[in-house]
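> here is a sequence together with a model predicted from it:
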Amino acid sequence: MMQLATDGPIVTINVYELRSDAMNVTEEGIQSLPLPGLTPATLQSHASVFNSRRNPARRDIRRPPICSNVSTEAGLRWLWDVAVRPILGGTQLTSSGRLWWITSGLAGRMPFHAAGNYARGPEENAPSWITSSYISSVKALKYGRDKGAAAVPSQTMLLVTMFTNPPPHRHLDTTYEEEAIGAVFGADKLLHLAHPDPETVLKNIPEFAFVHFACRGASINNDPNRCGLLLVRDGTPADLTIANLEDIELKKDSVAYISACSTAKQTDSKLAGEAIHLAISFQALAFEQVIGTMWGADDAAAGEVAKRLYKKLMSRTDNSMGNGQLKVATALHEAVNEYRLASPGQNSVLE
């Protein structure tokens, strides 16, 4: 297991009534760090804070009325104080700054990658110290490593957008992402499917190295196979589901960017012990690397981050990347931090 931590530590969050801790795996060994302030009760109360991160510009299918007396900023400070800061203080990081999170249950709804007291200073937050990724298990990480490092793929993009949604779902403003992606890839390397049916998308996915979904999405309670993205067929809602992806064969080193709400958040309490959500399912079944959103995706922020991300990925050749590796997590981390610094107070980008 320690061999898997050569590029950065693997941190598993365990939260129980009797005890909560973080199991940290590094090159040097395995250690347990107690997290007494992280309890099922406090997780439950703060989960409502992050679940309420919604506004008319954000993209989810279900919009439950959730109220909380705690602000998002206070929630991020709390998560930093009780979990992420103690973990980073007791964990030997590598020069890459990479860290892999394994979460389950209520902890799977927490944005550990974004935790911080941003008002206190530039070093009092997770993004200033680490480049985060989420994985479902150590076994899943080993499987990905055994396949070899992701190479720089061909610069081809499939863009799937749902600007107009069938009733009762509200329309989305995907203009930001359409313009950003068009500017980076150009017409000759881009296929834009606007308001497609699932069959058309599935037919085209294997032909492209990058697939960007700008649409509504949600995790469906009780049935992970029905988790998916809202498309349309003959004017009525039609989902592109996890089950639909099982039989398609993708290009090696394919990358999916799912710019929709709830794609990286566990929403079903009955499956709380399982690391099941849309982004991880996309990776397990099909794509080499997947970018998902944990809270509501803001239209303008989504477009700006996508533009910065794809510019970085397209500008990095084999020589600059080192061994031809496509470091998506690093490029995303840089894109988010650049946008955050350029847009003070816009914490939506941390999602």
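Perfect, I can see it now.

> only C-alpha atoms from now on, for both contacts and neighbour counts.
Fine.

> what's in contact with stretch 245-258?
Applying CA atoms under 8 Å, 6 or more residues apart in numbering, the contact partners of stretch 245-258 are 150-153, 202, 205-214, 279, 282, 285-293.

> mind checking the end-to-end distance for it?
14 Å (CA to CA, to the nearest Å).

> residues of it that come out buried?
Residues Leu245, Leu250, Lys251, Lys252, Asp253, Ser254, Val255, Ala256, Tyr257, Ile258 are the ones in stretch 245-258 that count as buried (16 or more other CA atoms under 10 Å).

> which of the contacts of stretch 245-258 fall in strands?
Phe210, Val211, His212, Phe213, Ala214, Gln289, Val290, Ile291 (DSSP state E).

> so where do the strands sit in the stretch 51-200 of the chain?
All strands of the stretch 51-200 of the chain, identified by DSSP state E, counting those that start in this stretch, fall at 98-102, 131-134, 157-161, 190-194.

> check the ones you listed for me and report the most buried one.
strand 157-161 (a mean of 24; mean count of other CA atoms under 10 Å).

> just want the angle from it to strand 210-214.
Inter-element angle recorded for strand 157-161 and strand 210-214: 10 degrees (by axes from the mean of the first three to the mean of the last three CA atoms, to 10 degrees).

> ok, residues contacting strand 157-161?
Contacts of strand 157-161 (CA under 8 Å, 6+ apart): 174, 178, 185, 189-196, 201, 204-205, 208-215.

> what about 6 Å?
Under the contact criterion CA atoms under 6 Å, 6 or more residues apart in numbering, strand 157-161 has outside partners Leu190, Leu191, His192, Leu193, Ala194, Phe208, Phe210, Val211, His212, Phe213, Ala214, Cys215.

> can you name the two of those that are farthest apart?
Largest separation among the contacts of strand 157-161 by CA to CA: Phe208 and Cys215, giving 18.5 Å.

> A further structure is provided below for comparison with the first:
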Amino acid sequence: MIVNASQHSCDALIIHSAGDPVHVLLDIKQAEVSEFSSEFQSLAEQFGSSDYQLTLVGILRKLWNDVVDPVVQALKESEVRPGSHIWRCPTAEFTLLPLHAAGPYEKGRDNLSNIYISPYTPTLATLVRFSRCVLPTFCCQGNPIEGKELKCVAPELAIVARHVTPVISFASLEDGNATVESALDALNRNQWLHLACRGMLNRTQPFESSFAMMRDGPLMIKDIIRSNSQNPQFAFLSACHTTVGGEGSPDESIHLAVAMQFCGFRSVIGSMWSVDDEVARQVVSAFYRKLIGDSKRLDCTGAAVALHKAVRSLRKKIPLEQQIVFVHIGV
């Protein structure tokens, strides 16, 4: 599903695996989408520090009414079954909005997350390219700290180790060993990567967005893109602002998660805004538990479903904006 905003019209284009595309004209103007996007970005900066719940729900309802529900109705008319994967490819100002979290938020009515599993893709070509996935090895990138201490990173890595150790061996880089050089080396040698660190968003220069490492400076998007990963499969970016690009060039979709896809990672999980340290630990634990399950194996094609189930299991334990902060990109 491609969602577009232009001066002429705002549209959604549903592209099925078979059959003709379906065009849905959205009853919203580009200026409204732009204003809406700016409003949400301002609100996201307040998460955790003010009474924002009603405003957030209002935004998610408007997204539902003006953008997502018309598409859902078209999908139902095309007999797309509930529980199906619906990949979203937002463009323009839509890239800054949490389409995956849209819903009426009313008792007795389903939000999008109750109807479909809805990961993102930066382009259709990327989705086609990464439509196949093999079982990977695992590398855990641990505790790169800059600024305020992330106290739950070490417990988070212990959780990852507990879940994956019975399945496959992995390498762990923590504290002083978590440098730019060692992280790039891990990118080049491993097919799975879990980064638990602080994400540094640069809205004006998106290629300068980075992961905060140790000693030798930040690991920037431009460094990641230049790496030479060999058949990479999955990356969990347990950090803040990893799926948000520059406000001035939303069409370019340049952010940390997309940088991982440029390197070849078929499946990536990242965040749209600030992530609470303890919440990240809970989501990571639930995610790997759901991903591995009874199969006792790692398969990146199950990441979207595992994230979907993990978040559903935590709905009564964490605030709304933290329930919807993590998104899946890719297969």
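Nice, I can see it. Please read these numbers as outputs of a predicted model, since none were measured by experiment.

> related to what we said a few turns ago, who's more crowded, Phe208 and Cys215 of the first structure?
Set Phe208 of the first structure next to Cys215 and count neighbours by other CA atoms under 10 Å: Cys215 wins out with 28 against 22.

> can you tell me what the more buried one aligns to in the second structure?
Aligned counterpart of Cys215 of the first structure in the second structure: Cys197 (TM-score structural alignment).

> right, and that match touches Ala239 too?
Yes: counting by CA atoms under 6 Å, Cys197 of the second structure does reach Ala239; the two are 5.4 Å apart.

> next, format the strands of the stretch 51-200 of the first structure as a markdown table and append distance to Tyr339 of the first structure.
Below are the strands of the stretch 51-200 of the first structure laid out as a markdown table (distance: least, CA to CA, whole Å):
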| stretch | distance to Tyr339 of the first structure |
| --- | --- |
| strand 98-102 | 20 |
| strand 131-134 | 15 |
| strand 157-161 | 22 |
| strand 190-194 | 24 |
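
> and of the ones you listed, who's closest to Asn347 of the first structure?
strand 131-134 (16.6 Å).

> can you check which part of the second structure that closest one sits on?
Using TM-score structural alignment, strand 131-134 of the first structure pairs with 117-120 in the second structure.

> how far out from the middle of the chain is that stretch?
9 Å (CA atoms, centre = their mean, to the nearest Å).

> now do the strands in the stretch 251-351 of the first structure.
For the stretch 251-351 of the first structure, the strands defined by DSSP E, counting those that start in this stretch cover 255-259, 289-291.

> what about the shortest one, how far off from the second structure?
In this case it means strand 289-291 of the first structure. Mean deviation of strand 289-291 of the first structure relative to the second structure after superposition (mean CA distance after the TM-score superposition for the first structure): 1.0 Å.

> who are the packing partners of that strand?
Packed against strand 289-291 of the first structure, as judged by 3 or more CA pairs under 6 Å, 6 or more residues apart in numbering; DSSP states H and E, are the following elements: strand 255-259.

> the strand it packs on aligns to what range in the second structure?
Going by TM-score structural alignment: strand 255-259 of the first structure matches residues 234-238.

> ditto for stretch 288-298 of the first structure
Using TM-score structural alignment, stretch 288-298 of the first structure corresponds to residues 266-276 of the second structure.

> contacts made by the matching stretch with the rest, please.
By CA under 6 Å, 6+ apart, stretch 266-276 of the second structure touches 130, 233-237, 240-244, 325-331.

> check the residues you listed for burial and list the buried ones.
Buried among the contacts of stretch 266-276 of the second structure (16+ other CA under 10 Å): 130, 233-237, 240-244, 325-331.

> if we can go back for a sec, just the terminal-to-terminal distance for the match of stretch 288-298 of the first structure.
26 Å.

> quick check: buried residues in that stretch?
Those would be Arg266, Ser267, Val268, Ile269, Gly270, Ser271, Met272, Trp273, Ser274, Val275, Asp276, for stretch 266-276 of the second structure by 16+ other CA under 10 Å.

> what does stretch 81-98 of the second structure give?
85-98.

> closest to Ala31 of the second structure out of those?
Distances from Ala31 of the second structure to the buried residues of stretch 81-98 of the second structure, taken by CA to CA, are shortest for Glu93, at 9.6 Å.

> how far away is the aligned residue in the first structure for the closest one from Val15 of the first structure?
Mapped onto the first structure by TM-score structural alignment, Glu93 of the second structure lines up with Leu106. Distance of Leu106 of the first structure to Val15 of the first structure, given as CA to CA: 8 Å.

> what of Gly75 of the first structure?
Counting by CA to CA - Gly75 of the first structure and Val15 of the first structure are separated by 17 Å.

> next: Asn221 of the first structure.
On the measure of CA to CA, Asn221 of the first structure and Val15 of the first structure end up 22 Å apart.

> trace Gly58 of the second structure over to the first structure, please.
Looks like Gly58 of the second structure aligns to Ala74 there (TM-score structural alignment).
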